[in-house]
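>>> Provide a 3D model corresponding to the input given below.
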Amino acid sequence: MERKKFLKSLVLAGAAGTVLASCANTEKEIKNMETSDGFKAGYIFHSVYFWLKDGIQEKEEKDFLNFFEILKKVPGVESCHIGKPAGTNARDVVDNSFSYHVMLTFSSLEAITAYEVHPDHLAGIDQYSKYWKQVEVRDTVLS
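Here you go, the predicted model:
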């Protein structure tokens, strides 16, 4: 009977090892995958949503857009995409109340960490924050 239990635990351990190895391989394959945009696992998507102040003038809004020109030139920024809310159907899970969205991409956590304290980034915030009433940031690392 003891031998039967021993053999059964060997089979279970072998099966568990196979499953774990296949999961590790899958995770490794995912980390080495590249998207059609050329982004790999480990890339950071830095999404920033801006709500501009009520009553902002057209001239002020155009000036605000210069902020993005500064940001995309900060070392470490791989790409910069700027947009406004899409006219998608209203749903409980959709928030189209923001004024602008910028998505910056970085190749690593080190790159975005350097960006966060870069003098041009900080100076841009100081110069253009007078135009917004709210900002929300969502950072995502690709896996």
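>>> CA atoms for contacts and neighbours, from now on please.
OK.
>>> for the residue nearest the centre of the chain, what are its contacts?
Using Cα atoms, centre = their mean, the residue of the chain that lies closest to the mean C-alpha position is Phe45, 2.4 Å off. Applying Cα atoms under 8 Å, 6 or more residues apart in numbering to Phe45 gives the contacts 103-106, 139-142.
>>> tell me which element it falls in.
strand 44-52 (DSSP states H and E).
>>> so where do the strands sit in the protein?
44-52, 79-83, 100-106, 132-141 (DSSP state E).
>>> centre of the chain versus the shortest one, how much separation?
Which is strand 79-83. 12 Å (Cα atoms, centre = their mean, to the nearest Å).
>>> tell me which residues touch the nearest residue to Ser47 once chain neighbours are set aside, please.
Excluding its sequence neighbours, the residue lying closest to Ser47 (Cα to Cα, 6 or more residues apart in numbering) is Met103, at 4.4 Å. For Met103, the contact set (Cα under 8 Å, 6+ apart) comprises 45-48, 79-82.
>>> what about the helices in the chain?
2-32, 58-71, 109-116, 119-128 (DSSP state H).
>>> how about those helices, which one is nearest Asp95?
Set against Asp95 and scored by Cα to Cα, those come closest in helix 58-71, at 20.9 Å.
>>> any idea how far Lys4 lies from Val11?
From Lys4 across to Val11, the span is 11 Å (Cα to Cα, to the nearest Å).
>>> and this one, please, so the two structures can be compared:
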Amino acid sequence: MALTNRRTFLQKAGLAAVGTSPLLPEPARKKDLLVHHVFFYLKDPQNAQHESQLLEGLGKLAQISTIQLSHIGRPARTSGDAIEKGYSLSWLCFFKNLIEEEIYQTDPIHLKFLEDYAHLWEKRVVYNALGKKG
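The predicted structure follows:
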């Protein structure tokens, strides 16, 4: 029970911090902020060339106009039973709202990314979270 309460508190505190962060552009601080987080599991995680290619593709995605803020990451060296470290790269981006994320999904840059880089991963897991202030 204590873990659930602590986890809930940390999740809410994190969402509150993101929603009010001065690092986000003003539109991203609105009540309908959508967080899009994708975890990529490369087919050959030891292949530096494949990782480099995926990094290149993710860099291209960052050019999509509806993205307010983006971040490319690797598994952090942290510990804990619930921490997932099996992915190769993560792609985190913020949208003003659900509509902006839907525009992103059909943007030609995104479609080209899927076409050009999907052969590199064996799996991708997507988490979308819609935040509400208040």
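>>> just to revisit the earlier point, can I get the helices of structure 1 in TSV including mean neighbour count?
As requested, the helices of structure 1 are exported to TSV (neighbours: other Cα atoms under 10 Å):
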stretch	mean neighbour count
helix 2-32	12
helix 58-71	14
helix 109-116	15
helix 119-128	15
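>>> and these as JSON lines, adding distance to Gln134 of structure 1?
Formatted as JSON lines, these follow (distance: least, Cα to Cα, whole Å):
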{"stretch": "helix 2-32", "distance to Gln134 of structure 1": "35"}
{"stretch": "helix 58-71", "distance to Gln134 of structure 1": "14"}
{"stretch": "helix 109-116", "distance to Gln134 of structure 1": "18"}
{"stretch": "helix 119-128", "distance to Gln134 of structure 1": "12"}
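>>> nearest to Val93 of structure 1, out of these?
Across those, closest to Val93 of structure 1 is helix 58-71 (Cα to Cα), at 27.2 Å.
>>> for Glu111 of structure 2, what are its contacts?
Residue 111 of structure 2: Leu, not Glu. Gln105.
>>> which position in structure 1 pairs with it?
By TM-score structural alignment, Leu111 of structure 2 lines up with Leu122 in structure 1.
>>> and the residue nearest to the centre of structure 1, what pairs with it in structure 2?
Using TM-score structural alignment, Phe45 of structure 1 lines up with Val35 in structure 2.
>>> spit out the contact partners of Gly131 of structure 2.
15, 19, 31-35.
>>> can you do 7 Å?
31-34 (Cα atoms under 7 Å, 6 or more residues apart in numbering).
>>> what does Leu24 of structure 2 give?
So Leu24 of structure 2 contacts Leu69 (Cα under 7 Å, 6+ apart).
>>> still on that earlier bit, filter the contacts of Phe45 of structure 1 down to just the buried residues.
103-106, 141-142 (16 or more other Cα atoms under 10 Å).
>>> let's have those residues in JSON lines, adding distance to Lys72 of structure 1.
As requested, the buried ones among the contacts of Phe45 of structure 1 are exported to JSON lines (distance: Cα to Cα, whole Å):
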{"residue": "Met103", "distance to Lys72 of structure 1": "10"}
{"residue": "Leu104", "distance to Lys72 of structure 1": "8"}
{"residue": "Thr105", "distance to Lys72 of structure 1": "10"}
{"residue": "Phe106", "distance to Lys72 of structure 1": "11"}
{"residue": "Val141", "distance to Lys72 of structure 1": "19"}
{"residue": "Leu142", "distance to Lys72 of structure 1": "20"}
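>>> any idea what the residue nearest to Ser47 of structure 1 aligns with in structure 2?
Met103 of structure 1 maps onto Leu92 in structure 2, by TM-score structural alignment.
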